[in-house]
Structures are given as structure tokens and as C-alpha cells.
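Asks: this is a predicted model, with the sequence first.
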Amino acid sequence: MAGNFKMLAKTLYGFEPLLAKELRNLGASNVKEGVRNVTFEGDTGFLYKANLCLRTALKIFKPIHSFKVFNEKQLYRKIFEINWPEYFDVDTTFAIDTTMNSEVFKNSMFVSLKAKDALVDRFRQEVRKRPNVDSHNAQVRINIHLHENDCTVSLDSSGNSMHQRGYRIATNIAPINEVLAAGLLLLSGWDGRTDFLDPMCGSGTFLVEAAMIACNIPPNINREHYAFQHWLDYDETLHQKIVAASLNKARDFHHKIIGWDKAPSAVRKAQENIDNANLSEYIAIERKDFFKTEKPVEGKLHMVFNPPYGERLNIDMESFYGKIGDTLKQNYPGTDAWFITSNLEALKYVGLRPSRKIKTFNGKLESRLVRYEMYEGSKKEKYKIP
């Protein structure tokens, strides 16, 4: 299609198939999975829509030039040859991020500095003035990716990572990343067709992401800013049309989303974040100790939670994970229970056999998303032939 161009979306380990499915559902073409990324094609409106609507993407890059490079002089020349004033205004702040796997260049900071010199020199040649660098809050971000001698220069359309949805103001000791939470929910099969419970909800991230999936609300609807808004070709009218069209696809939700935590501070923070996300009508928060509860609804219940791993919260792992298993077994019939943990040893104490184990990462911690199917009655009864 005319006007289409290649883009690259970064994601977390193991989320590539989820992201590829999201992109196809949104209408992307030529979708191809990579390692922690997915490439695709679309037009400018689709770039806006991808930033607004993708739940499992961290960044959306728009590649603008690719070339071979064998030394630092070549790198400088190739970056200088890009007509940077076509992309952003000289009064706009910028930053350059480099990711690399190369025998030619050893230091990513050196590459970024060399590219910065070339970019500002090109501005000086064209407009007799140079833009300023702002490494923390740059209005425009540029990504340089070096793989051996292959260099790709991209505009980072997102700016801040897309896990920064804009609703989470208050956090606890060990908050879960919003993109990770959304991906885990999708891996668990959450689709909004049953009641949902997070019995250790912390600051409420699973609850908010679950509600947005259930209602088909764009995950970044509360975000105020994207880097593409500082590009010279930014079309505000088109952007607003994309936002309005995406919101029009929201759907009704006729079940309950419930969150519990035994810490009063967590309950307060979760409620604050839910209010910020404008989702209070869908989510009910209470102070409760999961180990003293019973299933709060009739029928099927979908449960996803993030228990302590013992990394930042000091607990007795054997006792704690044993209580998780006992509580599920005794009080939660008809429940599809999923949780993530990096403490693989602690899983032995649950005392139940998981029906699935999915490898993932929580930050740098290798983790498992595990599923326990708690049947109504015994498992034998479930499969009994009448």
C-alpha cells in the first residue's frame, strides 16, 4: 500500500507471538517475529495506533536509514549524510541510544557520541544552529542498532517506554511492569468472559490491565505524550481520529474484577491507580488476607497474581507457598489460578501439580508463569463418562 513503511516493535522475552498477534489484529501487514521484537508495516496512522493500542510492546521504532559501517569515520559520514532537519526542528531536544553486537565497535556510548557529533554538524550546515541534547527528557529519541557491520538508524516514536501507561502513580516495594502484566494476562487466556481475582494485588497493575483487556480499552489511553508528536510530519488531526476510533471499539464488561491485599497501604495505592485509570466502576478492592478467604463468586473464576519471591520481601517460602496450595485446594473450586514467581524452588511447596509452566522474565529474574486448574469436585468426576 502507498504510504506504508517498515516499523519494529520491541517486547519482552517470550512475548513475540503475543505481540505479532496483536499487530495482525490491529491491521499490520508483513508481520515477522524476531528476538524480543516484531517487525511489521503500516502507515503513519498505524504508527499512532500501534503506540496507543499495543499491550505487549515496549517501543515502536521507525527505521529511516540502513548501511554498512567498518570504522568510526564511516559511521560519522553516514550519520552526517542523513538530512536530519527533515525529521525534527532545531529547537527540539534529542538523545541517541545505541544497542550493539559488533566486533568493530566496543562501546555503545562512543557510538552515540560520534552519531551526535554528526547530527549536530548536519544541523549547523543546514540551518546554522544546533539542537540540544537532553539524555533524560529528550523530545526526540534516535536509536542506532549495530549488528557486526550492519547499522540501522531509527526514530523512536514512543519516547518513554510504553509500560509507562500514565495511570500508575503509587507503587509498592516490588511492582510488576505493566507490559509484563498485560502479557501474562494474555498468556493466561484472560479475555474478560469470566470473573477475575488478584488476591495479592499490590498496586493494582494486574487489575487495571485485566479491566482494559476485558473492555478493549487502549492500554495507553492515559498517556499524555509520545515522541512522534515532536516529528515535523506529526499530524495532530489524524492522531485524534485514531484515538477516537480506538475508544469507539471499547466493549461492555458484565463480570467482576476483584482485588485483595492484606496491607492497607497496598489497598490505598491500588485504589489510587485504579481511579487514575478511570476504571473504578469495573474493579472492587478490599483489604483481605488471601489465606483466610474463600472463592468470592459462583461459577468460573480466573485468578492471576504475583506473590512475593523472597527477593525484596523476606518471607518463609516453604510456609507461604504451602499456604497458597492449601488455600487453592480447599477454598477455590472452579478456579483457573495462575501466578508468576522467580523462586522455582518455592514451587515445590505448593503441593499441587501445575498444568502449565511458561518461562518468562520479571526484570532480570528468570521466572515461571504457572497454572493450577482447581476443578469443581474431583478431577475424576470432571472426566467421568455418564
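Replies: Ah, there it is.
Asks: when you work out contacts or count neighbours from here on, use the C-alpha atoms and nothing else.
Replies: Fine.
Asks: could you check how far residue 217 is from residue 361?
Replies: Using C-alpha to C-alpha, to the nearest Å, one obtains 26 Å as the distance from residue 217 to residue 361.
Asks: correction: residue 379
Replies: For residue 379, the distance to residue 361 equals 31 Å [C-alpha to C-alpha].
Asks: ok, second structure coming up, stack it against the first:
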Amino acid sequence: MQKTSKTYELFLSVTPGLEEFAKEELKELIRYEFFNTIEFNNEAGLLLKSQDLFSLLTLIKYLKIPTRALLRVEEFKARDLPKLYKKLSKINWNDYIPTTDFEFKVSSHNSRLFDDRKIIKAAKDAIADYQKAQPFKAKYNELTWSHPPIIFIRFEEDMCQVSIDCSGERLDKRGHKIFTAKAPMRESLGAALIRFIDSNEEKGYTLLDPMAGSGTIVSEYLFQDQVNSKRHYNFENFPLFRKQAAQKVNILNDEIQRKALANDINRDNIKAIKENLEGFDLEVTHGDFFKMEELSENNLVIACNLPYGKRIKTQKNIHEFVNDFYAKAQKLGAKSAYAVMPETFIIDKKFKAMRSQRINNGGIWVQFVKVSYN
């Protein structure tokens, strides 16, 4: 691990409501020897600090809950556009974005600089003049970016904070899910659900998603203990990262034998699941969950992203549908059943439901709801 006297900061953006899941994930990861140089500030959002840039950026590949990772490059005071241009032109952009194809996202709060168009023009001019004076090496023209680098410029009063997106595609775009279904579940939400289940169940349970769609829940369950090497991340193109000595990192081992079952009533979804999760210990069946026969699994946990009655409709009243789901799970011999559903859904008191905190799922506030049958 190569360290410098500079402390680097990495900010992780998380879906509202998933913060605690993300914090628990980070606490588990940074206890490993490879990442133990990383400081996690539990009081200032999901902010990581380290002098070991390689470890800090490599950690991104192990994260399941966050949606983006931003490397903070510089922070300075700027009250006018000439000062902004001057400060931006002094940043060593060749350390991060050896390309002329990049984008900007600007935000301003109580600042004298608030016009996005003028701010972006000053930033473009500053970077263009820097790259003209100090061209990046021709070999970097061959790099492939999953998404053009995004430069974030944020003003809080007169302070300007400059960050660069390390993700490329959102982090919940894992790279192994080729086919999707209608109203697909975000992988970050699925990963949080698995973390919620793992915290409430003994190890070694078999997971069944009876209305699996394209298989997000079972996918996150099976990939829970594995590093994501199925996709490219923009930080892998940063020359400052590439200069670090290549190091093999292998901290997540599938120590738990994970077995999953996936069922869906739609044949196209069944095909998608098989294509997306080929090679895993996964049994896939086609049929109506409410007509399934009792399963022989001794340690069965059922988990499902239930239809919300919006993009996907149900023939019966949605509250009746939810309670029928929990009743059927019990008949199938499950020890417990989990569902993702809007917080407004009504569950019969006989089920003694346990709810997670509220989660903003694309503008709909949902919760993870557990029902035990012990």
C-alpha cells in the first residue's frame, strides 16, 4: 500500500433510508487489514478518509448499498468567476480525467456564484487551458469510460467543493444482470433487504423469491459475499490510481453456503433469471406462487418485492394480496417471510409484523416487513 502525506476523501451517496445499512456495511469492510487505513466518519454522512488512495478507491468494488462514490479533489473560497477559474486551472486534472469528454453537475446554496451556465463555462475554460498547457499522455486516449466523467462543483456560501465521480454507471448497476423485467427492483435496495434478513436469521437459510421478476433479490443474496468484478468503474481510469502498484485484494470469501430458489409466473422472467444467474446454486421454477405446493426445505426464508399496485396491478385488493402472501408463506413451511412494500400497506395484526425504517424507493416510501412463524 502506497501512502502519501495527503489525506483523500471519498463521499458515498445513498438512497434515503438506506444510510444505516450502508454504515453497517462499511463498518464490516474497514475492519479488514487491507482497508484498515480508512477512517469512517459516522457523524458526517458517509464520508471516508485515507492517505492510501488505492485502498480507498478499491473499496468501492466491495460496496453493495451506495449508489455513487465521489472523490473530493479540492475545496477553496471563490466569490467571483475569475477566482473560480484561477483555482480550477491549478488542479492537476491529468491525475483524474485524461479525457476531453466530461460533464458537470453544479449546486449552489447561499453563494454569490449561482448561475450554472457561467460556472460551467468558467470550469470548462479552466480545464481546457490546463490540458492545453499540460496535455495528458496519448496512451490514455485508449481508455474506455462506462460513462463520461462527471465533475461535481458545489457551493456553500463562498466555499467551493470540487469532486469527481468514481462510479461511472451507478454502483447498483452490477454488470451481471443483463436482462430485466417490468418495474425492476434496484440492486442497492435488494442488497439492503438481504442485509436486513441476514441480521434477523441464522446463517445457512435457503432463500425463496416466489415473484422474482428478473431475479434481483436472489442475485443480491448469492452475490452478497463477493466482490463485484463484472463491470468497469471510472476510478480505474484515474492515472493517480493506475500509478499505484497493483495489489491483489481478496477479503470477501463466500464462507456461507448460500442456496436460493426463484419462481415467477412469467416465462420471460424465468428466462431472464436463468441468463443472469447462470452458474449459481439456484433452482428456478415457473408457476403461480399461490398455487405452489409445500416445500421440503428445513430452513426456508421467503422474500419478495411485492407489487405496489401502481406499475404492476393485482386482481384483488392490494392489502388482501399482501396478507394472502404472508398466509401462503406460512403454508409453504417458511420460518419467516420478508417483503418490500409501501408503508401504507395494511397487514393483519395476527402476523405480528416487524418493520424496518422508511426507505425512499424512487419517490415511494417503502419498508422491509418481516413476519415470523415460530
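Replies: That came in fine, so what should we check first? The structure presented is a predicted model; accordingly, all values stated were derived computationally and were not measured.
Asks: TM-score for these two?
Replies: The TM-score (TM-score structural alignment, normalised by the length of the second structure) is 0.84; 357 aligned residues with a C-alpha RMSD of 3.1 Å.
Asks: can you pull out the helices in the stretch 51-200 of the first structure?
Replies: With DSSP state H, counting those that start in this stretch, the ranges of helices along the stretch 51-200 of the first structure come out as 72-81, 108-127, 178-187.
Asks: most tightly surrounded among those helices?
Replies: helix 178-187 (a mean of 23; mean count of other C-alpha atoms under 10 Å).
Asks: which part of the second structure matches it?
Replies: Counting by TM-score structural alignment, helix 178-187 of the first structure pairs with residues 187-196 of the second structure.
Asks: got a list of contacts for that stretch?
Replies: 18, 21, 64-67, 172-174, 216-217, 220-221, 224, 361, 368 (C-alpha atoms under 8 Å, 6 or more residues apart in numbering).
Asks: name the SS class of residue 321 of the second structure, please.
Replies: Three-state assignment for residue 321 of the second structure (DSSP: H, G, I helix; E, B strand; the rest coil): helix.
Asks: who has more neighbours, residue 379 and residue 361 of the first structure?
Replies: Applying other C-alpha atoms under 10 Å to residue 379 of the first structure and residue 361 shows that residue 361 carries more neighbours, namely 18 against 11.
Asks: now stretch 313-323 of the first structure: buried residues?
Replies: Buried residues in stretch 313-323 of the first structure, counted by 16 or more other C-alpha atoms under 10 Å: 317, 320-323.
Asks: and what of stretch 254-265 of the first structure?
Replies: Buried, per 16+ other C-alpha under 10 Å, within stretch 254-265 of the first structure: 256-262, 265.
Asks: stretch 341-350 of the first structure now?
Replies: Neighbour-count burial for stretch 341-350 of the first structure flags 341-343, 346-347, 349-350 (criterion: 16+ other C-alpha under 10 Å).
Asks: now, which of the residues you listed lie within strands?
Replies: Judged by DSSP state E, strands contain the following of these: residue 341.
Asks: format the buried residues of stretch 341-350 of the first structure as CSV; extra columns: distance to residue 243 of the first structure.
Replies: Rendered in CSV, the data for these read as follows (distance: C-alpha to C-alpha, whole Å):
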residue, distance to residue 243 of the first structure
341, 36
342, 37
343, 41
346, 44
347, 43
349, 47
350, 44
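Asks: which of the three states applies to residue 12 of the second structure?
Replies: strand.
Asks: so it is in contact with residue 47, correct?
Replies: Yes: in this structure, residue 12 of the second structure is within contact of residue 47 by C-alpha atoms under 8 Å, at 6.4 Å.
Asks: look at the two and report which has more neighbours.
Replies: Neighbours around residue 12 of the second structure and residue 47, counted as other C-alpha under 10 Å, are more numerous at residue 12. The numbers are 22 against 18.
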